[in-house]
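Trainee: show me the folded form of this:
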Amino acid sequence: MLIKQSKHQTHWCKAPWLHTLLIFIIPLLLVALIHPQIAQYELESKLQQDLALLEQSMLKQTISAATPEGKANLSLLSWSCNEADIALLRSTEFSPKMVRLVQMELANGLKCSNLPSPYNYLAKKTKKIPLTEIKISTSNDQNPFFRDFIFEFPVGEHSLIAITNSTVFNSFLTELCPNCYQVDIQYHGLPLVSRGKQTVSNTKNSRTVSRYIPALDLTQTLNSGDAMYQLFYDKIWLNLVCLSLVLSSLGAISYWHWQQRRISLESMLVNGLKNSEFIPFYQPIIDTRSNQIVGQEMLVRWRRSDGNLVLPNQFIPYAEDSGLIIPITESTLAQVKRDMPKLLGWVSINIVAEHLEKGLLSQWLDKHESCDTQRLCFELTERKPMENFEQATIEIERLASQCQGFKLDDFGTGFGGFSYLQKLGFNSIKIDKMFIDTIGTDDLKAGVLKSIIAFGHESKMEMIAEGVETQVQADYLSERGVYLHQGYLYSQPVGLDELQHFYDLHLNKERAHNTLNKAGFALTRRFPLKKIKFPKPPNLL
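Mentor: So this is what the prediction gives:
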């Protein structure tokens, strides 16, 4: 068996490399899968954000003349095209960066502007901006990228003409993303005006977002191309790869440390088996009807060579996961067999599903069968589910004449419960401590305890209560027909020597109790109790 475990250990020594590699690679594979979707999402978020900035810019430059500040600036003009008017037209109040031309057109036909010579234009179509007197048109260029917006602000009989500066608009787009954007501006009823990089909308990875601006009655469309997509693709890929490398490294390191600890624990367990460090402890089971010891459960303990006692919950779960629980059980079974002549009643041994599915118990009993092994019984734990009920049933039937029988341990807390009893034919259950602890409390599991007891009586099951720690719990169970008790109220799990001492104390206590009862019975027969009549008190009224 130890040779098998050594092979098992060698297998686990090789497997961690594969597992560590998978832990490292899987996040990278996930990144490769989700990267395009995340890049797409981030790109569209960026487009929506920049489109909002463009909307604000359009609103600001278009209706600035209709604001109180704009009207105040218009009142400074004399509308005579004199030097003072020309100076004002060239000032930043009238000619900000986004405006290429500001021109006055007087009622008498005279024109003057911030340029050396007036600008002449012919507009095919003109429309008003909603809720303003501002008229807008476009220049007659055939290419929308060269086409300009022309804004006319009526001031009495005169007009102020402004033409946008496409160079500044393109610079604004470049600041948002160099060579990434094309913007299409469509005032409803007017020709399209485009700005930015002309070839963007025809690229493979082009993206488009649009927004209607009611205040201007226009639709603004922002297009991005391969450059924008590649920028976000590379940026998101770099961030995700860095994040996945960090997570993969942490996961791999954590797994490696856990696996090394696992292998180290496995080596310790194997060495413990070689050095016979696993020893049986026994916890008595009392029948409260007769106050007699009817048996005990064997609980394996790990006493290391340094004298330290390792708690069961620190090694039993791993021993079950790794398969080492099988040789540990065999080792303690051999010790129990040696102790049997000194033990009272039957002895319960915890087993796992694998013991029954692989016929391991019958193999052991065939080699070690004796009159003492007839007093062994086995408690099936449910921490791992049973997979082969057919083989387990065959094993149970084979052992029917070789041992005391089988019990279902920790009933109500594992995988099978009622189905195990039905399929395996067990007639004894052990009620888990978690249900016993609810006695005298408002815990919802108290109702489960009542159901378990009712089921046990209905099915004529032998019931053993585990974890009985108080007299209140013992009385509660006895009153409801659960007479077999196991727990700290009677004794904690102890070694063989301490168990012998407990036997003596319990036997002396029982003898003293019986002697006292007999003495009391004899005194009652010799001096029977008589009914004493007290005189009637006088009537004081």
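Trainee: going forward, measure contacts between C-alpha atoms and count neighbours the same way
Mentor: Fine.
Trainee: which stretches of the stretch 301-450 of the chain form helices?
Mentor: Listed in chain order, the helices of the stretch 301-450 of the chain (DSSP state H, counting those that start in this stretch) span 316-322, 325-339, 353-357, 360-368, 389-398, 418-424, 433-436, 445-458.
Trainee: any chance you could list what contacts stretch 222-233?
Mentor: 35-36, 39, 42-43, 47, 51, 177, 179-184, 200-210 (Cα atoms under 8 Å, 6 or more residues apart in numbering).
Trainee: just the buried subset of those residues, please.
Mentor: By neighbour count, with 16 or more other Cα atoms under 10 Å, the contacts of stretch 222-233 hold 35, 39, 42-43, 47, 51, 179-184, 200-201, 206-208, 210 as buried.
Trainee: mind listing which of those residues are in helices?
Mentor: The members of the buried ones among the contacts of stretch 222-233 that map onto helices under DSSP state H are His35, Ala39, Glu42, Leu43, Leu47, Leu51.
Trainee: and which of these is nearest to Pro385?
Mentor: When those are ranked by distance to Pro385 (Cα to Cα), His35 comes first, at 40.1 Å.
Trainee: relative to Ile236, how far out is that closest one?
Mentor: His35 is 7 Å from Ile236, where distance means Cα to Cα, to the nearest Å.
Trainee: can you put the ones in helices among the buried ones among the contacts of stretch 222-233 in a markdown table and add distance to Asp85?
Mentor: Converted to a markdown table, these look like this (distance: Cα to Cα, whole Å):
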| residue | distance to Asp85 |
| --- | --- |
| His35 | 59 |
| Ala39 | 53 |
| Glu42 | 49 |
| Leu43 | 47 |
| Leu47 | 42 |
| Leu51 | 36 |
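Trainee: to compare against the first, here's the next sequence to fold:
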Amino acid sequence: MSGIYKIKSWLKSRLIANYSSTMVVVAIFVVIFMSISFTLLSPYIAKEQLSSKLDRMSKDLIDNYSSNVGEYHTFIKSVVDNISYDCGVNDREYIERKAYNNYYIRNIDIENNEDVSCSSFNGQHDYNLKPTFIKKLQENISLWNLYDNKNEQSILSLVWEGNKGRVSIDFEPIISKVIRNKYCDDCILSVVSTSKGNKNTLQPQNETKQFLSQQSLNIEIFNNSLILRHYVDPKLLSLISMDLKPLLCIIGGLIGLITFFLINIYFKHQLSLHSLILKGIQRKEFIPYYQPIVNVKNNKMYGCEVLVRWWFNKKELISPDNFIPYAENSGLIIYITDILLEKTLAELSSLNWIESLGIISINLVPEQLEDKQHMRKTVDLIIKSSISPKQIAFEITERMSFTDLDKAAIVIDYLKAQGINVKLDDAGTGYGSFSYIQHLKLQSLKIDKMFVDTIGTYDHKLSVLDSIIAFGNKSGMEMIAEGVETKEQSDYLLNNGVYLQQGYYFSEPLIFEQFREYFKREQENN
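Mentor: Sure thing, here's the model as predicted:
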């Protein structure tokens, strides 16, 4: 047990004694790291924040526009059907009323084939002289772009050309040239275009070219094939990012503190568990429970599996799920197994076990089977007992992987030479079952409860169970099914050649006193 004292001494000197100072350093590191990390996210968050705001604005505007204008060809047809193309009183009153009642119409122009024209707008248009063609909507309907030189705005013009003349409807700009905000007046440029004409629908002045040279922040596509792009001055994103940094730094620090507290709780639990397991090893609080393995072909006991339980302070029984994973990962399971084997040999020797020819299965981790010196001591302990090595079987779990299969193969060969069988436990649930069987030349495997539970269900893992059984039968391997809880499961396994079974259907794990009574009844009946 000198190794245990070394571990305990190291634990006290390196972890427990320096725990507080170590945690202070960890806390400072975590808080600073999280604060800096969140601060570095400020450009991305600034971009997403502004993009989201523009998306909401655009959606509201587009919804409003769509409800008032609708489909272009339907909209202009309603105008064409209600005019006479003579620019008389009725025509002028109609287009003036139409433009006045619709917020999105800037003006309506009529021009007949006799060069007579009229407009709902009495002033002079301040557009560029050469409109830009966007697309043809129907045979006699087309969409054009005009440019308002005065206000530097892109204007969409819808044109109808027929036998009687021409009607054009100029719409108010869907989006203002620049959206103002608290940082600057000219930071965001919004451009309305079409999928095929996005380069021609805005005639940029020199002051807007800097925007268009940048990649658009976001794009909105809406009806009539129109596209809305938002161009943002990088300086604006930089300003928003700078504003966000203090807040993000505080949020990152708070999350860092929360993260540290969780880490602290976890490590305190692990350290306390480590210390408690060490004390348990010193006091030999780990005790064996025995679960019978039954040969259902003749209803006789084949043997038993030794399961560990922690009798904490001789008062409370702790489930393996609460300490085995940590014990395996920390290496303490080796010392626990030594205590378990010692107690098992002593208890079962008192039953005259050697005459029963029953097999005792004990779980090992791969690390134990890679240490030949340690296994020699284990074999010596078995030989000194009144139980034959041939009645001992070691089960290696798949939960942990081997680090050196060649070393393990040498140790397993040594154990086989002593008459000790080695079985693969939890077959199919972990690291390379079939590679272990092949490399380590194993002849026994245990089918995990996870697969047994699928019997009588439509779970896809039932096919995995069938594959494992088929492999075992074809290879002539000894198979034991664990976790058998119903007659249906037992019958299914027996019908498929798995006749060695254990589980609550036969017996729960028993303390030694209970197992002694079970063993006596078994001996009397057979």
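Trainee: returning to what we had before: of the ones in helices among the buried ones among the contacts of stretch 222-233 of the first structure, closest to Pro154 of the first structure?
Mentor: Distance to Pro154 of the first structure, by Cα to Cα, is smallest for Leu51 among those, at 30.0 Å.
Trainee: check contacts around that closest one.
Mentor: Val209, Ser210, Arg211, Gln220, Thr221, Leu222.
Trainee: tell me which element the last one is part of?
Mentor: For Leu222 of the first structure, the host element (DSSP states H and E) is strand 218-224.
Trainee: give me the distance between the residue lying closest to Ala39 of the first structure once chain neighbours are set aside and Glu395 of the first structure.
Mentor: Excluding its sequence neighbours, the residue lying closest to Ala39 of the first structure (Cα to Cα, 6 or more residues apart in numbering) is Tyr233, at 5.5 Å. Distance, Tyr233 of the first structure to Glu395 of the first structure, by Cα to Cα: 63 Å.
Trainee: then Lys235 of the first structure?
Mentor: Taking Cα to Cα, one finds Lys235 of the first structure at 63 Å from Glu395 of the first structure.
Trainee: more neighbours, those two?
Mentor: Taking neighbours as other Cα atoms under 10 Å, Lys235 of the first structure and Glu395 compare with Glu395 leading, 20 against 12.
Trainee: from Tyr436 of the second structure, how far out is the counterpart of that one in the second structure?
Mentor: Using TM-score structural alignment, the equivalent of Glu395 of the first structure in the second structure is Val411. Here the distance between Val411 of the second structure and Tyr436 of the second structure works out to 14 Å (Cα to Cα).
Trainee: now for Trp12 of the first structure: which residues touch it?
Mentor: Ile263.
Trainee: hang on, it in a helix?
Mentor: Yes - assessed by DSSP: H, G, I helix; E, B strand; the rest coil, Trp12 of the first structure belongs to a helix.
Trainee: neighbours of Trp258 of the first structure, how many?
Mentor: Neighbour tally, Trp258 of the first structure, other Cα under 10 Å: 13.
Trainee: quick one: the strands in the stretch 51-200 of the first structure?
Mentor: Remark: strands assigned in the stretch 51-200 of the first structure by DSSP state E, counting those that start in this stretch are 99-105, 111-113, 126-128, 135-138, 149-155, 158-164, 181-187, 193-196.
Trainee: over to the stretch 151-300 of the second structure?
Mentor: Under DSSP E, counting those that start in this stretch, the stretch 151-300 of the second structure gives strands at 153-161, 165-171, 188-194, 218-222, 226-232, 286-295, 300-312.
Trainee: and the contacts of Leu51 of the first structure, which is closest to His457 of the first structure?
Mentor: For the contacts of Leu51 of the first structure, the nearest to His457 of the first structure is Val209 (73.7 Å; Cα to Cα).
Trainee: now do the contacts for the residue most central in space within the first structure.
Mentor: Among the residues of the first structure, the one closest to the centroid is Gly251, at 15.4 Å (Cα atoms, centre = their mean). Going by Cα under 8 Å, 6+ apart, Gly251 of the first structure touches Ile23, Phe24.
Trainee: if we use 7 Å, what do you get?
Mentor: Ile23 (Cα atoms under 7 Å, 6 or more residues apart in numbering).
Trainee: how much space separates it from Trp17 of the first structure?
Mentor: In terms of Cα to Cα, Gly251 of the first structure sits 13 Å off from Trp17 of the first structure.
Trainee: same thing with Arg375 of the first structure?
Mentor: For Arg375 of the first structure, the distance to Trp17 of the first structure equals 47 Å [Cα to Cα].
Trainee: neighbour count for the two, which is higher?
Mentor: In terms of neighbours (other Cα under 10 Å), Arg375 is the more surrounded of Arg375 of the first structure and Trp17; the figures are 20 against 14.
Trainee: ends of stretch 205-216 of the second structure, how far apart?
Mentor: End-to-end distance of stretch 205-216 of the second structure (Cα to Cα): 17 Å.
Trainee: that one: how far from the chain's middle?
Mentor: Distance of stretch 205-216 of the second structure from the chain centroid (Cα atoms, centre = their mean, to the nearest Å) equals 41 Å.
Trainee: who touches it?
Mentor: If you take Cα under 7 Å, 6+ apart as the criterion, stretch 205-216 of the second structure is touched by Leu189, Arg229, His230, Tyr231, Val232, Asp233.
Trainee: rerun at 6 Å
Mentor: Defining contact as Cα atoms under 6 Å, 6 or more residues apart in numbering, one finds that stretch 205-216 of the second structure is touched by His230, Tyr231.
Trainee: what do you get for stretch 276-290 of the first structure?
Mentor: Identification of contacts with stretch 276-290 of the first structure by Cα under 6 Å, 6+ apart yields 292-304, 332, 483-486, 492-495.
Trainee: could you rerun that using 7 Å?
Mentor: Under Cα under 7 Å, 6+ apart, the answer for stretch 276-290 of the first structure is 272, 292-305, 328, 332, 336, 483-486, 491-496.
Trainee: return the members of those classed as buried.
Mentor: Members of the contacts of stretch 276-290 of the first structure classed as buried by 16+ other Cα under 10 Å are 272, 292-304, 328, 332, 336, 483-486, 491-496.
Trainee: can you show me the helices along the stretch 1-150 of the second structure?
Mentor: Counting by DSSP H, counting those that start in this stretch, the helices of the stretch 1-150 of the second structure are 2-10, 19-40, 42-69, 72-80, 89-101.
Trainee: which stretch among these comes nearest Glu152 of the second structure?
Mentor: When the helices of the stretch 1-150 of the second structure are ranked by proximity to Glu152 of the second structure (Cα to Cα), helix 42-69 comes first, at 19.8 Å.
Trainee: give me the buried positions along that closest one.
Mentor: Buried residues in helix 42-69 of the second structure, defined by neighbour count with 16+ other Cα under 10 Å: Ser42, Pro43, Ile45, Ala46, Lys47, Leu50, Ser51, Leu54, Asp55, Ser58, Ile62, Val69.
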